[in-house]
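Engineer: got a sequence here, can you build the structure:
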Amino acid sequence: MRATVIGGKNYLFAGSHESAKRIAMLYSLIGTCKLHNINPSLWLKDVLMVINDHPVNRIKELLPHIWITKQK
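Structural biologist: Below is the predicted model of the structure:
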């Protein structure tokens, strides 16, 4: 719950409604990593390394809960 409260305060200073949505999406992805016992830093590093060459029609493969199954 604490991350939600801190996030709520941060959204006030995001600059725009669209920026606040992007921040919320990032918090959600990091929360999904934590839920599945994934190190968010490792996930994000890997995704940023491969996303440029990844086919757009398979972008869901990079979501944390699916990404982890490909790592094992």
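Engineer: drop to CA atoms for contacts and neighbour counts, all remaining ones
Structural biologist: Will do.
Engineer: list of residues touching the helix or strand where residue 47 lies?
Structural biologist: According to DSSP states H and E, residue 47 maps onto helix 40-50. For helix 40-50, contacts defined as Cα atoms under 8 Å, 6 or more residues apart in numbering pick out 30, 33-34, 62, 64, 67.
Engineer: here's the other one to compare against:
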Amino acid sequence: MATLIMTAKLNDIDPQAWLADILARIADTPIIRLEQLLPWNWTPPTIDAQAA
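Structural biologist: The predicted structure is shown next:
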């Protein structure tokens, strides 16, 4: 867990926001797209996506 948090911090990402988002999305993400959830590839969800 510490490694995940530190990796997010090294990539200038809020670790809590990143972990909350990937944990919510990981089950629905195909294996070939899991790399998009890594901290250096992750983009925060937009406000429009959160409202949906």
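Engineer: where does the TM-score land?
Structural biologist: Aligned and superposed, the two chains score 0.72 in TM-score terms (TM-score structural alignment, normalised by the length of structure 2); 45 aligned residues with a Cα RMSD of 1.6 Å.
Engineer: now, the contacts of helix 40-50 of structure 1 that are in helices?
Structural biologist: Among the contacts of helix 40-50 of structure 1, DSSP state H puts 30, 33-34, 64, 67 in helices.
Engineer: what is the burial count for the aligned residue in structure 1 for residue 27 of structure 2?
Structural biologist: Using TM-score structural alignment, the equivalent of residue 27 of structure 2 in structure 1 is residue 52. Residue 52 of structure 1 has 9 neighbours, counted by other Cα atoms under 10 Å.
Engineer: same question for residue 61 of structure 1.
Structural biologist: 17.
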